[in-house]
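>>> Based on what follows, work out the 3D shape:
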Amino acid sequence: MKKLKKGDTIGLVSPANSVDLEKLKSAVENLERFGFNVKLAKNADKSWYSFAGTDLERANDINEFFRDDEVDTIMCVRGGYGGIRLLNHLDYELIKKNPKPFIGYSDITSMHMAFSKKCNLKTYHGPMAASNFSGDYDEETLNHFLKVMEKNEDYHLENFSKELKFYNSLSSKGELIGGNLAVLVSSLGTEFDYDYTGKILFLEDIGESTYKIDRMLWQLKNFGVFEKISGVILGDFANCEKSADNDMSLKDVFDSHFEKFDKPVISNLESGHCTPMLTLEFGKILEIDGVRKTILVKSNV
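Alright, predicted model coming up:
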């Protein structure tokens, strides 16, 4: 799949909630200032209940942009909720025959999963137009996004400022998959679920009580996911607090699951609902070196 370059056309779609029109306008102006052409999907600025158009309208926008030869890359405008409602309306044969970069995070996890399973499409857990590039956007988020999208070379995945926590000194490699924990669990065991065998699983979330994070991790464990994967990377878990004084903290939850885990586990990666935000390449091979405490992203996939 080709990389993004200046002068390419980015197609903006709204697969989930409707968008603030001023934020959308600002994001388009900024993307054009970055050197890209921008094409808005037919329903990108519409509203139907809390969604950006009906389920079929939103799905058709995605199908149409995969069909459209003028569109080089597809970026989601924002997340929220609604992606899971589209999955039965997407044309997976069309998408498989017309692969192109697809970018988003949070609720967009539903589509990352479906595109991986149905189309073997490599997608990007990356910034979204209105969510990240409207107004006074974050320069570090933009620079890392451009580095990942424009270059094809090995690189080490490193945080901007926070220290990564390696739970052990084990090493492994595997294809990176994952996304938002709550959204991922909602498709667990369905026809749109990931193939977890040998994969490195990235997880992030926002606004979930710590007992809910624990319950979802147990759901993954009880479904056999942790037996199949080759490693875990935990991203940003914004505003995931205790709901009662005697609940486990987020650290307690993670420690209870991963302190004695027999595969590499890394936490505190700056990707998810955070600023700045790292762009991740789902489908790329990652090499985790638990001795050197490094994560290498390989370019040959």
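>>> When you work out contacts or count neighbours from here on, use the C-alpha atoms and nothing else.
Noted.
>>> Can you identify each of the helices in this structure by residue range?
21-33, 55-67, 92-97, 109-119, 129-132, 139-150, 181-186, 210-222, 225-228, 250-258 (DSSP state H).
>>> One more, please, to line up against the first structure:
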Amino acid sequence: MANSPPLLKQGATIGIIAPSSYYDKEQFSTSISLLKNKGYKIVFHDQVDAQHNQFAGTPEEKLNALHDYFKNPHIDAIFTLVGGNGALHLLDKIDYNLIKQNPKILMGFSDVTALLNAISSQIGLITYHGPTIASFSKIATEDIDQCFDLLHNQTLNIPIPNDINTEGLLYGGNLSVFQALIGTDYAPPLDKDLILFIEDTNDHLSRYDRMIAHMKLAGWFKNVKAILVGEFLKSQDNPDRPFGMEIEEIIKTHTPNIPIVTDMPFGHGERLITLPVGAKVLLKNSTLSYKS
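Down below sits the predicted model:
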């Protein structure tokens, strides 16, 4: 059974790490001001300023930052700076027992999908697919409010356009990163009822088709009860030789018997609701719901 981390409280101290690509944190000052104005204390790990090629430091530096903030009793929640690349490098080095003994909120999206799903599937701790520091200043105000409502109260009620009646453990995130977990020890369990949610950005339709086909061939859809499809921003195609299918049709082609909910408000655009990865969620009465 999934375990919720301690609730985020008003005035909490939020620690920032950068498990993926390097970006200068100064360019996200608007997001930091937003969080401070909400009453939170913000602390950056020194690792955020590290740079190794395009990454925010070496895998060892990133790993130390992750471990440091999970075991630090003065850090109440861990938010991630930005996505990019490189979080996948950490999965076989993480001290999952340390995290299990020191549970707290971990949130991010995009490349951070790797950490969220690995940690949740390994130790049953709910993690949060939601804004990075880079995205707080870009997303809709209603999604920021929903994010903190979930973190403060551990409740979720999101309207959906389909009247589906099913339930399962919620896993997913960025399709490209999530698909890279399939076949590893860090993918979600195949033997439990699952609700999959996916989004992506700036990739070719033919590659999305390959990813979904791989997941099907790996047997990953056999216990998936529904698929929630967010925004696939800037999907690319060959104008001279069009692929011929958009993302919804691609998914339906490979999973004809699984209910699909499209136009969900999460992705790399202006909409990014926060979702509890690893939580048991209910789809009923045109609502996606969860309560700890």
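>>> Would you pull the TM-score for this pair?
Scored against TM-score structural alignment, normalised by the length of the second structure, the superposed chains reach a TM-score of 0.91; 285 aligned residues with a CA RMSD of 1.8 Å.
>>> hang on, the earlier thing: so which of the helices of the first structure gets nearest Glu270 of the first structure?
Glu270 of the first structure sits nearest to helix 139-150 of all the helices of the first structure, at 10.2 Å, using CA to CA.
>>> average offset between the closest one and the second structure?
Once fitted to the second structure, helix 139-150 of the first structure is off its aligned match by 1.6 Å on average (mean CA distance after the TM-score superposition for the first structure).
>>> what range in the second structure does that helix sit on?
Under the alignment (TM-score structural alignment), helix 139-150 of the first structure falls on residues 141-152 in the second structure.
>>> Contacts for the matching stretch next, please.
7-9, 105, 130, 136, 155-156, 271-274 (CA atoms under 8 Å, 6 or more residues apart in numbering).
>>> for that stretch, which positions count as buried?
Buried positions in stretch 141-152 of the second structure, judged by neighbour count with 16 or more other CA atoms under 10 Å: 143-144, 146-147, 150-151.
>>> before we move on, what about stretch 45-58 of the second structure?
45, 47-48, 50-51, 55-58.
>>> and if you look at stretch 92-103 of the first structure?
Buried, per 16+ other CA under 10 Å, within stretch 92-103 of the first structure: 92, 95-96, 98-103.
>>> cool, and stretch 279-292 of the second structure?
279-284, 287-290.
>>> Kindly report the same for stretch 248-266 of the second structure.
The neighbour-count check on stretch 248-266 of the second structure (16+ other CA under 10 Å) flags 250-251, 254-255, 258-262, 264-266 as buried.
>>> Between the residues you listed, which sits nearest Ala118 of the second structure?
Nearest to Ala118 of the second structure among those: Phe266, at 20.3 Å, using CA to CA.
>>> Aligned to that closest one, what sits in the first structure?
By TM-score structural alignment, Phe266 of the second structure lines up with Ser271 in the first structure.
>>> show me what contacts the most centrally placed residue in the second structure?
Geometric centre of the second structure, nearest residue: His129, 3.1 Å, by CA atoms, centre = their mean. The contact partners of His129 of the second structure, by CA under 8 Å, 6+ apart, come to 107-109, 113, 116, 173, 274-277.
>>> hang on, Pro259 of the second structure packs against Ile227?
Yes. Between Pro259 of the second structure and Ile227 there is a contact under CA atoms under 8 Å: 6.4 Å.
>>> Quick check: closest non-adjacent residue to Lys221 of the first structure.
Using CA to CA, 6 or more residues apart in numbering and skipping the chain neighbours, the partner closest in space to Lys221 of the first structure is Glu227 (7.6 Å).
>>> and the gap between the counterpart of that neighbour in the second structure and Lys280 of the second structure?
Glu227 of the first structure maps onto Lys222 in the second structure when the alignment is built from TM-score structural alignment. Lys222 of the second structure is 18 Å from Lys280 of the second structure, where distance means CA to CA, to the nearest Å.
>>> try Pro188 of the second structure
According to CA to CA, Pro188 of the second structure stands 13 Å off from Lys280 of the second structure.
>>> Can you give me the neighbour number for the equivalent of Gln10 of the second structure over in the first structure?
Alignment note (TM-score structural alignment): Gln10 of the second structure maps to Lys6 of the first structure. Neighbour count for Lys6 of the first structure, taken as other CA atoms under 10 Å: 12.
>>> what do you get for the one 10 residues further on?
With neighbours defined by other CA under 10 Å, the count for Ala16 of the first structure comes to 28.
>>> So it sits against Phe51, correct?
Yes. Using CA under 8 Å, Ala16 of the first structure is in contact with Phe51, at 5.7 Å.
>>> Common neighbours of those two, please.
Contact criterion CA under 8 Å, 6+ apart; residues shared by Ala16 of the first structure and Phe51: 81-82.
>>> Buried subset of the contacts of stretch 141-152 of the second structure as a ChimeraX selection?
Buried members of the contacts of stretch 141-152 of the second structure, defined by 16+ other CA under 10 Å, are picked up in ChimeraX with:
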select :7,8,105,130,136,156,271,272,273,274
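>>> Which members of the contacts of stretch 141-152 of the second structure are positioned in strands?
Judged by DSSP state E, the subset of the contacts of stretch 141-152 of the second structure located in strands is 105, 155-156.
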